[in-house]
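J.: Quick one, structure for this:
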Amino acid sequence: MPSAHRNDDGGLRPTEEPPSSDSGSNAGPLAGRRAIVTGGASGIGAACARELAAQGAYVVVADRDAEGAGVVAKEIKGEAWAVDLLDTAALEELSLDADILVNNAGIQVVQPIEQFDPADFRRIHTLMLEVPFLLMRAALPSMYAKGFGRIINVSSVHGLRASPFKAAYVSAKHGLEGLSKVAALEGGPHGVTSNCVNPGYVRTPLVENQIADQARLHGISEDEVLERIMLTESAVKRLVEPAEVGSLVAWLASDQAGMVTGASYTMDGGWSAR
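T.: As a prediction, this is how the structure comes out:
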């Protein structure tokens, strides 16, 4: 995926296939599996890439941040894929050879609906709903042919609940939940599972930016944003750590999770229990 070429079927495949004997770890429950993680250069994506590699998978780190993706890929002995996922026309012609697809890339804009820029709304829906669909579409034929596949969609508690000022993010995540369930129903007969992971607020650059945005929007300090806005619904009063999400993603990718599909796994400190 660092570079690609057209095949006879018109699809795009990486010109550099991972070596068979030096890809990630040679041991572990995911040994021999090939994973693609979008938004893998930092935050949740990087944590997922590290954990999948630690479990033996060969991981392709996909991100528009080519340098960051390269750093993570080098660390885990994987592969960097510098890609602008908002270029959806290119994704329509893509063929992906993957056993595990982690749809994680995301962005956030915090504004009241009446002030929300329609371009931002469309951009968020493109990246967080249309792109996962296009990547599933590209990966499923290979998964079906092998009789094995794991689609893991990093959703959010906002895929199950709503908060004000996040119209695009909440609606995109709700759409991702439905897409994941459809993929589960279609993929089940082919050995392919599809699930969502639904963390609360995770300690990532995205959330740190949200805290700053909320502070400006409400005219309060960032500490007050955590106390009075972000963690009010959570029984466990702390941010989720990226490695915690990575551990759940790795389990969903394993053989042990073969009967888990169409599900949404909350990791929100009890927020959705209310």
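
J.: only C-alpha atoms for contact and neighbour calcs from this point on.
T.: Noted.

J.: residue closest to the middle of this structure?
T.: Residue closest to the average C-alpha location in the chain (C-alpha atoms, centre = their mean): Asn104, at 1.4 Å.

J.: That residue reaches Thr38, doesn't it?
T.: Yes - using C-alpha atoms under 8 Å, Asn104 is in contact with Thr38, at 5.3 Å.

J.: Could you list the residues in contact with stretch 147-162?
T.: Identification of contacts with stretch 147-162 by C-alpha atoms under 8 Å, 6 or more residues apart in numbering yields 98-104, 132, 136, 140, 143, 169-177, 180, 190-200, 249, 252-253, 266-268, 271-272.

J.: End to end on that stretch, go ahead and measure it.
T.: Terminal residues of stretch 147-162 are spaced 36 Å apart (C-alpha to C-alpha, to the nearest Å).

J.: Could you do stretch 98-112 as well?
T.: OK, stretch 98-112 end separation, C-alpha to C-alpha: 39 Å.

J.: in it, what's buried?
T.: 98-106, 108-111 (16 or more other C-alpha atoms under 10 Å).

J.: sorry, back to before: show me the contacts of stretch 147-162 that map onto helices.
T.: Under the assignment DSSP state H, the contacts of stretch 147-162 contribute 132, 136, 140, 143, 169-177, 180, 249, 252 to helices.

J.: one more, for comparison:
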Amino acid sequence: MSAPITEPGTVAGTEPGADPASPLPRAAGLALDLTGRTALVTGAAGGIGRACALRLAAAGARVRAVDRAAEGLETLAEEARGLPGGLDARLLDLTDLDAAEAAAAGTDILVNNAGIQLVRPIEEFPPDVFHTVLTVMLEAPFRLIRGALPHMYGQGWGRIVNLSSVHGLRASAFKSAYVAAKHGLEGLSKTAALEGAPHGVTSNCVNPGYVRTPLVEKQIADQAAAHGIPEERVLAEVLLKDSALKRLIEPEEVAEAVLYLCSPQASFITGTSLTLDGGWTAH
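T.: Model (predicted):
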């Protein structure tokens, strides 16, 4: 689960019998010129957010990369050095909702990615953590969208991409806060799509299954305890149990989907959920 992250770009499929916990080789990414656009990516210091920030900057967008993890932002800024669009790394705690809304002003592309996770039965779930999860993963996206829309409406163009999850479409036990937040994000995204359509603004969700990120890796011990199994069995018996494709999805694969939703070819796609779940919801 701690294999290194690959560089931005789509990735090829695994060969039969390949290790589902190993990263995939890099392949060419979608060609798209976002020169002159400003993109805001939340939770950009690692995982999906990092991949999205680098991919958008590589496509020419000027990226505002926000996170509360200073060290991760410093690393990201170094990685982005020399990319066509450039990247501004900014500290931001999304529980400061006024600051979140202000940070989104003037953006053409908004990627609501930041998330937190705790795996506990409902009767053991700390109410303060439930509140924080909903604040960061639902109320903050509302405030960010609210801050971004005046500029988007004024220019007649905008792209809102909300990183939801297969858990925005399906529930899993022991994840009450996360599932509730993602289901709420789906509704918020659809409402933004309906209101934004007359103004040239699209709003969509991207719904990956389990992604090779620190957020997923940190769940292993909690999942093992909640399900009463050893940690080494969590990947196969819990995380990939319902997936037809028995591997984790790479952050760079998710970033390519985000980029696609910003492309001219996706201009008629709004109010929907782009599912990248390896066949999970096909059941």
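
J.: Would you check the span in the first structure matched by stretch 255-266 of the second structure?
T.: With TM-score structural alignment applied, stretch 255-266 of the second structure matches the range 246-257 in the first structure.

J.: I'd assumed Val37 of the first structure was in a strand, is it?
T.: Yes - applying DSSP: H, G, I helix; E, B strand; the rest coil, one finds Val37 of the first structure inside a strand.

J.: quick one: what's aligned to it in the second structure?
T.: By TM-score structural alignment, Val37 of the first structure lines up with Val41 in the second structure.

J.: all helices of the stretch 1-150 of the first structure, in order?
T.: Assigned by DSSP state H, counting those that start in this stretch, the stretch 1-150 of the first structure shows helices spanning 43-54, 66-75, 88-91, 118-125, 131-146.

J.: Please identify the most buried of those helices.
T.: helix 43-54 (a mean of 27; mean count of other C-alpha atoms under 10 Å).

J.: end to end, how far does stretch 73-88 of the second structure reach?
T.: First-to-last distance for stretch 73-88 of the second structure - C-alpha to C-alpha - comes to 9 Å.

J.: next one: stretch 85-102 of the first structure
T.: Note: stretch 85-102 of the first structure ends 14 Å apart using C-alpha to C-alpha.

J.: Strands of the stretch 101-250 of the second structure, residue ranges please.
T.: 109-112, 158-163, 201-208 (DSSP state E, counting those that start in this stretch).

J.: Check the mean deviation of the second one from the first structure.
T.: Meaning strand 158-163 of the second structure. On superposition with the first structure, the mean distance recorded for strand 158-163 of the second structure (mean C-alpha distance after the TM-score superposition for the first structure) is 0.3 Å.

J.: Next: the shortest one.
T.: Per the superposition on the first structure, strand 109-112 of the second structure and its aligned residues are separated by 0.2 Å on average (mean C-alpha distance after the TM-score superposition for the first structure).

J.: tell me what that strand is packed against?
T.: The helices and strands touching strand 109-112 of the second structure, judged by 3 or more C-alpha pairs under 8 Å, 6 or more residues apart in numbering; DSSP states H and E, are strand 38-42, helix 140-155, strand 158-163.

J.: contacting residues for Ala167 of the first structure?
T.: Pro112, Ile113, Phe121.

J.: Can you tell me what Trp157 of the second structure aligns to in the first structure?
T.: Under TM-score structural alignment, Trp157 of the second structure pairs with Phe148 in the first structure.

J.: quick one: its match from Ala98 of the first structure, how far?
T.: 10 Å.

J.: separation between Glu233 of the first structure and Tyr201 of the first structure?
T.: Glu233 of the first structure is 11 Å from Tyr201 of the first structure, by C-alpha to C-alpha.

J.: And the aligned residue in the first structure for Gly147 of the second structure, how far from Lys237 of the first structure?
T.: Here Gly147 of the second structure is matched to Ala138 in the first structure, going by TM-score structural alignment. Distance, Ala138 of the first structure to Lys237 of the first structure, using C-alpha to C-alpha: 40 Å.
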